[in-house]
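Chemist: need a 3D model of the following:
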Amino acid sequence: MKILVLKGSPHKNGSSNLLADEFIKGAKENNHQIEEFDVAHANIKPCLGCDHCGMNGPCIQKDDMASLKEKILESDMLVFVTPLYYFGMSAQLKLVIDRFYSFNGRLTSKPIKSVLIAAAWNQADDTMDDLLTHYRTICNYLDFDNQGEILGLGCGTVSMTRNTVYLKQAYQLGKKI
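Modeler: Below you'll find the predicted structure:
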């Protein structure tokens, strides 16, 4: 299976990417083809809502989304990786999802699996509720087959994350894919 990991953290060596790396390790052991794309450091502009694309054509903007779009459409699975910022995904990852608009029809017509990996400082049980609802709504809207979520509570720093069960959970999820 071709898996595209969309890393949405501005911190290249942060907790959410650490969790993603464990997922990748498990998935590679199952001989899946993994590609990582650092959306947080790519040149991706926000959707203008201009409707030039008509939801199924070229976007008027010329940025890294054109190459990312092709990678997405060639993939069997998307892994959304984000730190939790104010109870939602990072703005960098949200930019990419908003830009799905230009190829919405192609996304919904292709069977795509997905996973969410998120890290939060807070440990309260309801910390990830809004992010989880948003992610699942995106999956429902785009007909993505959600394969699971790793919601790392108490993962505010890499050292905090290393002392949680979430690294093992991320590895195991990657291994079972």
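
Chemist: every contact and neighbour count from this point should use C-alpha atoms.
Modeler: Will do.

Chemist: this structure: strands as residue ranges?
Modeler: Here the chain has its strands, by DSSP state E, at 2-7, 33-38, 77-83, 113-119, 145-152.

Chemist: ok, which of the ones you listed comes nearest residue 56?
Modeler: strand 77-83 (19.6 Å; Cα to Cα).

Chemist: coming back round to it: relative to residue 135, which of the strands of the chain is closest?
Modeler: Comparing the strands of the chain by Cα to Cα, strand 113-119 comes nearest, at 7.5 Å.

Chemist: elements contacting that closest one?
Modeler: Judged by 3 or more Cα pairs under 8 Å, 6 or more residues apart in numbering; DSSP states H and E, the packing partners of strand 113-119 are helix 15-29, strand 77-83, strand 145-152.

Chemist: any chance of these in a markdown table, plus distance to residue 9 and mean neighbour count?
Modeler: Output for the helices and strands packed on strand 113-119, formatted as a markdown table (distance: least, Cα to Cα, whole Å; neighbours: other Cα atoms under 10 Å):
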| stretch | distance to residue 9 | mean neighbour count |
| --- | --- | --- |
| helix 15-29 | 7 | 23 |
| strand 77-83 | 5 | 26 |
| strand 145-152 | 14 | 20 |
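
Chemist: list the contacts for residue 7?
Modeler: Shown in contact with residue 7 (Cα atoms under 8 Å, 6 or more residues apart in numbering): 17, 20, 36-40, 80-82, 93.

Chemist: same check, this time on residue 45
Modeler: Contacts of residue 45 (Cα under 8 Å, 6+ apart): 61, 63, 95.

Chemist: ok, for residue 105, nearest residue in space, not its chain neighbours?
Modeler: residue 56 (5.9 Å; Cα to Cα, 6 or more residues apart in numbering).

Chemist: gap between residue 136 and residue 167?
Modeler: Going from residue 136 to residue 167 by Cα to Cα, to the nearest Å gives 22 Å.

Chemist: which one of the two has more residues nearby?
Modeler: residue 167 (22 against 19; other Cα atoms under 10 Å).

Chemist: touching, the more buried one and residue 161? I think so.
Modeler: Yes - counting by Cα atoms under 8 Å, residue 167 sits close enough to residue 161 to count as a contact (7.4 Å).

Chemist: tally up the residues packed near the residue nearest to residue 146 when sequence neighbours are not counted, please.
Modeler: Take residue 146 and drop its neighbours on the chain: the residue closest to it by Cα to Cα, 6+ apart is residue 114, 4.9 Å away. If you count neighbours by other Cα under 10 Å, residue 114 ends up with 22.

Chemist: let's see this one next to it:
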Amino acid sequence: MNALAFSSSPRSNANSKALLHSFACGLQAAGGSLETVDAQGCTLKPCRGCLRCNLIKRCAIRDDGWPEFSARILDADVLVFAAPIYFHHVPGPLKMILDRFRSFMQVRITEQGLLHTPWQEWRKHFVLLLTMGAPSDEDARPVVELFEYMTGVLGPSNRLSVVAATKLALSGQITMDAAQLRHAYGKLGLDPDRAEEDCARNQGYLKRAYELGNSVVKR
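Modeler: Coordinates of the predicted model:
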């Protein structure tokens, strides 16, 4: 079982990176392997909407490393996307990578709507590890809906799992203990008396990410 992860936060001590670390620990404990790509440092070019992929069955952009990059995507059993929610969606560098997934399929316009035909069969487990400052995971709904759509059009054998961690505004907040969280809440204008409860919830997110990493290998 091999996994390819895309880490997209610009923060060095990002909450989404902590979730990804827990996921990786769980996956590796079960015997899986994981490669991580830093989306922020990625040199891929954006999709230019030329639609040539509909004709040549691959992306027409060849001078940015995409041929090798796309081969790694196709070879992976599990695709992991670790992202903070910035203005209700993933950071731009990750969205740019997702746009290039267009070249994995033919898209035809019909009177009834768009018809998607992948160039090859996909049987992958997609994993979303999302963090956000909002107290409700509804803030991540546009991202989850995008991935529900993507996994569907790429093939019925794909699966999607989501861990969406909320109320995380500061770098490294998900790993703070109750005392650190109480201090942080004072600065953020949040109720310090919720610190212990929220600390336990944050640990629960990390545990869920670990267990998810473990389970994708054992399935």
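
Chemist: picking that back up, just put the strands of structure 1 in a markdown table and tack on distance to residue 71 of structure 1.
Modeler: A markdown table is the format used below for those (distance: least, Cα to Cα, whole Å):
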| stretch | distance to residue 71 of structure 1 |
| --- | --- |
| strand 2-7 | 7 |
| strand 33-38 | 9 |
| strand 77-83 | 10 |
| strand 113-119 | 14 |
| strand 145-152 | 18 |
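
Chemist: which of the contacts of residue 45 of structure 1 are buried?
Modeler: Among these, those buried by neighbour count (16 or more other Cα atoms under 10 Å) are residue 95.

Chemist: dump the contacts of residue 45 of structure 1 to TSV, plus distance to residue 123 of structure 1.
Modeler: Formatted as TSV, the contacts of residue 45 of structure 1 follow (distance: Cα to Cα, whole Å):
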residue	distance to residue 123 of structure 1
61	39
63	37
95	27
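
Chemist: now, among the contacts of residue 45 of structure 1, which is nearest to residue 121 of structure 1?
Modeler: Nearest to residue 121 of structure 1, judged by Cα to Cα, of the contacts of residue 45 of structure 1 is residue 95 at 22.6 Å.

Chemist: give the contact list for the closest one.
Modeler: 44-47.

Chemist: need the residues you listed in JSON lines (columns: distance to residue 6 of structure 1).
Modeler: Formatted as JSON lines, the contacts of residue 95 of structure 1 follow (distance: Cα to Cα, whole Å):
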{"residue": "44", "distance to residue 6 of structure 1": "13"}
{"residue": "45", "distance to residue 6 of structure 1": "16"}
{"residue": "46", "distance to residue 6 of structure 1": "16"}
{"residue": "47", "distance to residue 6 of structure 1": "18"}
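
Chemist: drop anything exposed from the residues you listed.
Modeler: If we count by 16+ other Cα under 10 Å, the contacts of residue 95 of structure 1 have these buried: 44-45, 47.

Chemist: between those residues, which sits nearest residue 171 of structure 1?
Modeler: Using Cα to Cα, residue 44 comes nearest to residue 171 of structure 1 of these, at 29.2 Å.

Chemist: ok, the closest one touching residue 64?
Modeler: Yes - using Cα under 8 Å, residue 44 of structure 1 is in contact with residue 64, at 5.6 Å.

Chemist: let me see the contact set for the residue sitting nearest the centre point of structure 1.
Modeler: Most central in structure 1 under Cα atoms, centre = their mean is residue 80, positioned 1.0 Å from the mean C-alpha point. Shown in contact with residue 80 of structure 1 (Cα under 8 Å, 6+ apart): 5-8, 93, 114-117.

Chemist: need the helices for structure 2, in chain order.
Modeler: Counting by DSSP state H, residue ranges of the helices within structure 2 are 15-29, 53-56, 66-75, 92-100, 141-153, 178-188, 195-218.

Chemist: any chance of a markdown table for the ones you listed, columns distance to residue 135 of structure 2?
Modeler: What follows is the helices of structure 2, written out as a markdown table (distance: least, Cα to Cα, whole Å):
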| stretch | distance to residue 135 of structure 2 |
| --- | --- |
| helix 15-29 | 15 |
| helix 53-56 | 41 |
| helix 66-75 | 33 |
| helix 92-100 | 23 |
| helix 141-153 | 13 |
| helix 178-188 | 13 |
| helix 195-218 | 11 |
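
Chemist: ok, for residue 163 of structure 2, nearest residue in space, not its chain neighbours?
Modeler: That would be residue 129: by Cα to Cα, 6+ apart, it lies 5.0 Å from residue 163 of structure 2.

Chemist: how many other residues sit next to the one you found?
Modeler: Neighbour count of residue 129 of structure 2, defined by other Cα under 10 Å: 24.

Chemist: one step back: and the helices of structure 2, which is most packed in?
Modeler: Comparing the helices of structure 2 by mean neighbour count (mean count of other Cα atoms under 10 Å), helix 15-29 ranks first with a mean of 23.

Chemist: that helix vs structure 1, average distance?
Modeler: Helix 15-29 of structure 2: mean distance to aligned residues in structure 1 after superposition is 0.7 Å, counting by mean Cα distance after the TM-score superposition for structure 1.

Chemist: got a list of contacts for that helix?
Modeler: 7, 9, 33-34, 82-84, 129-131, 168, 171-175, 205-207, 209-217.

Chemist: much appreciated, bye for now.
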